[in-house]
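S.K.: sequence unavailable; structure follows:
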């Protein structure tokens, strides 16, 4: 659940970042995908750390 929510948050943040910089639709899509992948990886590591500590 953490991974999915982090990916969605990253996609939203990436799209907003691209829009703020004056990007077009494909720019927002690319930023959204990149941020989603990065945040999903962070969420995955957080999930692994939480599961190992329990």
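M.R.: Nice, I can see it. The structure displayed is predicted, hence computed values, not measured ones.

S.K.: from here on, just use CA atoms for contacts and neighbour counts.
M.R.: Fine.

S.K.: which parts of the biggest helix by length in the chain are buried?
M.R.: As assigned by DSSP state H, the longest helix anywhere in the chain is helix 25-53. Across helix 25-53, burial judged by 16 or more other C-alpha atoms under 10 Å covers 27-29, 31-40, 42-44.

S.K.: against that first model, consider the following:
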């Protein structure tokens, strides 16, 4: 579940970063995609490190 949360937060962060830098639609898409992939990967590693409750 953390990988999806990381991916979603990465997309939001990528959109915010591209908007702040004054990017056009393709820049927004590019930043959101790259940050989403990075967030998904970081979330997957976090799932390996953080133990599951229960």
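M.R.: Cool, the structure landed. Everything quoted here is computed from the prediction, not taken from an experiment.

S.K.: any idea what the TM-score is?
M.R.: Their TM-score after superposition, calculated using TM-score structural alignment, normalised by the length of the first structure, is reported as 0.88; 53 aligned residues with a C-alpha RMSD of 1.6 Å.

S.K.: give the aligned range of stretch 22-30 of the first structure in the second structure.
M.R.: Using TM-score structural alignment, stretch 22-30 of the first structure corresponds to residues 22-30 of the second structure.

S.K.: before we move on, back to that, which one of the buried residues of helix 25-53 of the first structure is nearest to residue 18 of the first structure?
M.R.: Here the nearest of the buried residues of helix 25-53 of the first structure to residue 18 of the first structure, counting by C-alpha to C-alpha, is residue 28; it sits at 5.0 Å.

S.K.: what's the closest non-adjacent residue to the closest one?
M.R.: residue 15 (4.4 Å; C-alpha to C-alpha, 6 or more residues apart in numbering).

S.K.: quick one, what contacts the one you found?
M.R.: Residues in contact with residue 15 of the first structure (C-alpha atoms under 8 Å, 6 or more residues apart in numbering) are 27-29, 31-32.

S.K.: before I go, just wanted to say thanks for your time.
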